[in-house]
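Chemist: Based on what follows, work out the 3D shape:
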Amino acid sequence: MVSHKPHILVTRRLPETIEARMATLFETHVNEDDVNLTGDDIIGGLEGKDVLVSSITDRIDARLIARLPRSVRLIAQFGNGVDNIDIEAAWAAGVTVTNTPSVLTEDTADMAMVLMLALPRRLVEGTQMLVRDGVWAGWSPTSMLGHRLRGKALGIVGMGRIGTAVAQRAKAFGLNIHYFSRNRRPPGVETPLEATYWHDLDAMVEAVDIVSLHTPHTRETFHILSADRLRRMKKGSFVVNVSRPELLDEAALVDAIESGHLAGAALDVFENRHGINPRLLALAEANKVVLTAHMASATLEARIEMGETVIVNIRAFMDGHQPPHRVLPDGAHGAARNLRS
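Modeler: The predicted structure follows:
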């Protein structure tokens, strides 16, 4: 139990309503410049603070965790993904980590469906043709021919909350649902979707027309859509990724599209540590790839719900309770060790 108002560092700007609410509940220090902070910036800003409110752009590795002031006992991630945080190092140091799951499900599934439509129906290309040229020759029976979605096979990698929400939308568009997941979904989920479960991912990617990635990034899922699996995919098929860039071997994807084996890809996430791959940009300019700016969860409603979830996690923790969205390393069970209290 803490008697004083908790002091928190927020590394990025949040919606105004969330910042205002945080300001009433906590001594809140926000990164007003809204640019990525370096490790030194984060450590300097945490002096005298109790909580770090991080985002996916912050690199919270073992070295940074070892440098945290002893007052910092909670990392409250603003986001569902936590692969930017060394969860094992935080656990070993007695630092609790929380995230904001569930609130992104519907918006992310909407974006996946939008991208699934954009690829075969050439939506971006059709818009750019009008905007770029400013002149339209008019309708023609053979102009801008794309491909129908109905009757195609969608392979979902990761049938959790988001994957299931994608499947529900895709079923309404007449797609046949196939999925690979760590655990098979119960009949109550499978039956309404008429979904086919595959225990072998290699076999599934060979059978479907679109592969959509919806699994978290872990050691086991790094490059789960590998060069070999991309080669196994049907000629003329598509890839959609609104999850994490690490799930996909991006260089192999570029090779597969350039060679003509794959028809294209729609990516809301992609490798950008050293700038976007020029070959990927060239494919986007050639309308073989649709790129969006990590927008899958970018609705005001989602961001506000994320902020409210962060607040709930902080208040529960500072009141001495288990935060409802605690993230534990694989194999960790039981109550948290708080070695820094």
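
Chemist: Please count neighbours and contacts with C-alpha atoms only from this point.
Modeler: OK.

Chemist: Would you check how far apart the closest residue to F78 other than its chain neighbours and T11 are?
Modeler: Residue nearest to F78 in three dimensions, not counting chain neighbours: S55, with 5.0 Å by Cα to Cα, 6 or more residues apart in numbering. As judged by Cα to Cα, to the nearest Å, S55 and T11 stand 7 Å apart.

Chemist: And for G79?
Modeler: 13 Å.

Chemist: mind checking the SS state of the residue nearest the centre of the chain?
Modeler: In the chain, the residue lying closest to the centroid (Cα atoms, centre = their mean) is S243, at 3.6 Å. Assigned state for S243: coil (three-state reduction, DSSP: H, G, I helix; E, B strand; the rest coil).

Chemist: Let's compare: structure for the following, please.
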Amino acid sequence: MYSCLVTRPDLPQPLYETLRPHCALDVWQKPVIMPRDELVARIKGKHALLCTLSDRIDAHVLDAATDSLRVIATISAGFDHIDVNECRARGIKVGNTPDVLTDAVAELTIALLLATSRRLFEAEKALRNGEWMTGWNHLWMCGSSIKDSVLGFVGMGRIGMAVCQRLKSFGAKEYLYCGNSAKSSADALDAQFVSFDALLEKSDFVIISCLLNDKTRHMFDEKAFKRMKTSAILINTSRGAVVDQKALYNALNSGDIRGAGLDVMEVEPIPLDDPLLSLSNAGVSELHIKSNIEFN
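Modeler: Just a heads-up that it's a prediction; the model follows:
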């Protein structure tokens, strides 16, 4: 009988029920990321591995698996945590779930865009800190409007398209996108293919929805932030390492850009003493802060 290592105990139950008739399951039972030494020890002799984005599958893990490992499946659209080239060289098949979170991520992206542009993160903190002034101030916590703005998408794949489709009703003036090549599917959205530099210079809102690879890693560095408008807002729901987090902190702190809404960070969960969390113009998804409190 085939054997399969599963690195999470809290995946949807039908998944385990589907697998059990076909293979013996070795399931990590704690609701935390499986420690690397456990992964290395327990993958030996397994025929299959079911993992998530939190599990780094590299040559060291594959060596520990021996020649029995034939397939790796990840419960994610992204697969940058897996050394695909090493798997290919060893004849190991790799599968992902490209459409499973498209709608959810698109909705979260828009939620972050609205919360950051309308300064909801800042206003909530100000209210709790007793900074709400008496009387009425017309400009206090005045945010930015999507209407008549320029939206820039770094990557126009499934999620980029889903976000753009949903934002059409907001009445932006122009939709720009950059990537490896122009896409005919974007024509229906009146989205214009431009260079990365042109997108940075023209966009009021920059939405990152690209894959993480050697080309995109830290593509948002100090140089990129200097090209953006000082009134621009950055939204990232793709991968944290697309953004140089230190450069982002400096850009936000110095006023090179107006704000950022983040659901992904370079280190996850984000440490509670990370400088980004001290900035009022950096909106960070509560999910990552909460998981930091529960699991560390």
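
Chemist: what's the nearest residue to the residue nearest to the centre of the first structure if we skip its chain neighbours?
Modeler: H214 (5.6 Å).

Chemist: now do T17 of the first structure
Modeler: T17 of the first structure sits nearest to I304 (Cα to Cα, 6+ apart), 7.5 Å away.

Chemist: All the helices of the first structure, in order from the start?
Modeler: 16-25, 39-45, 62-67, 87-93, 105-121, 123-133, 161-172, 187-193, 201-207, 227-232, 250-258, 278-285, 300-318 (DSSP state H).

Chemist: residue range for the longest one in the second structure?
Modeler: In this case it means helix 300-318 of the first structure. Helix 300-318 of the first structure lines up with nothing in the second structure when matched by TM-score structural alignment.

Chemist: So which elements touch that helix?
Modeler: On a contact count with 3 or more Cα pairs under 8 Å, 6 or more residues apart in numbering; DSSP states H and E, helix 300-318 of the first structure meets helix 16-25, strand 74-76.

Chemist: got a markdown table for those, with mean neighbour count and distance to R59 of the first structure too?
Modeler: Compiled in a markdown table, those are given as follows (neighbours: other Cα atoms under 10 Å; distance: least, Cα to Cα, whole Å):
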| stretch | mean neighbour count | distance to R59 of the first structure |
| --- | --- | --- |
| helix 16-25 | 14 | 22 |
| strand 74-76 | 27 | 12 |
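
Chemist: of all these, which lies closest to T127 of the first structure?
Modeler: Relative to T127 of the first structure, the nearest member of those by Cα to Cα is helix 16-25, separated by 33.2 Å.

Chemist: ok, and what's touching that closest one?
Modeler: By Cα atoms under 8 Å, 6 or more residues apart in numbering, the surrounding residues in contact with helix 16-25 of the first structure are 5-6, 13, 28, 304, 307-308, 311.

Chemist: residues contacting whatever residue of the first structure lines up with D103 of the second structure?
Modeler: For D103 of the second structure, the aligned residue in the first structure is E106 (criterion: TM-score structural alignment). Residues in contact with E106 of the first structure (Cα under 8 Å, 6+ apart) are 162, 165.

Chemist: Give me the distance between E106 of the first structure and R303 of the first structure.
Modeler: 13 Å.

Chemist: Many thanks, have a good one.
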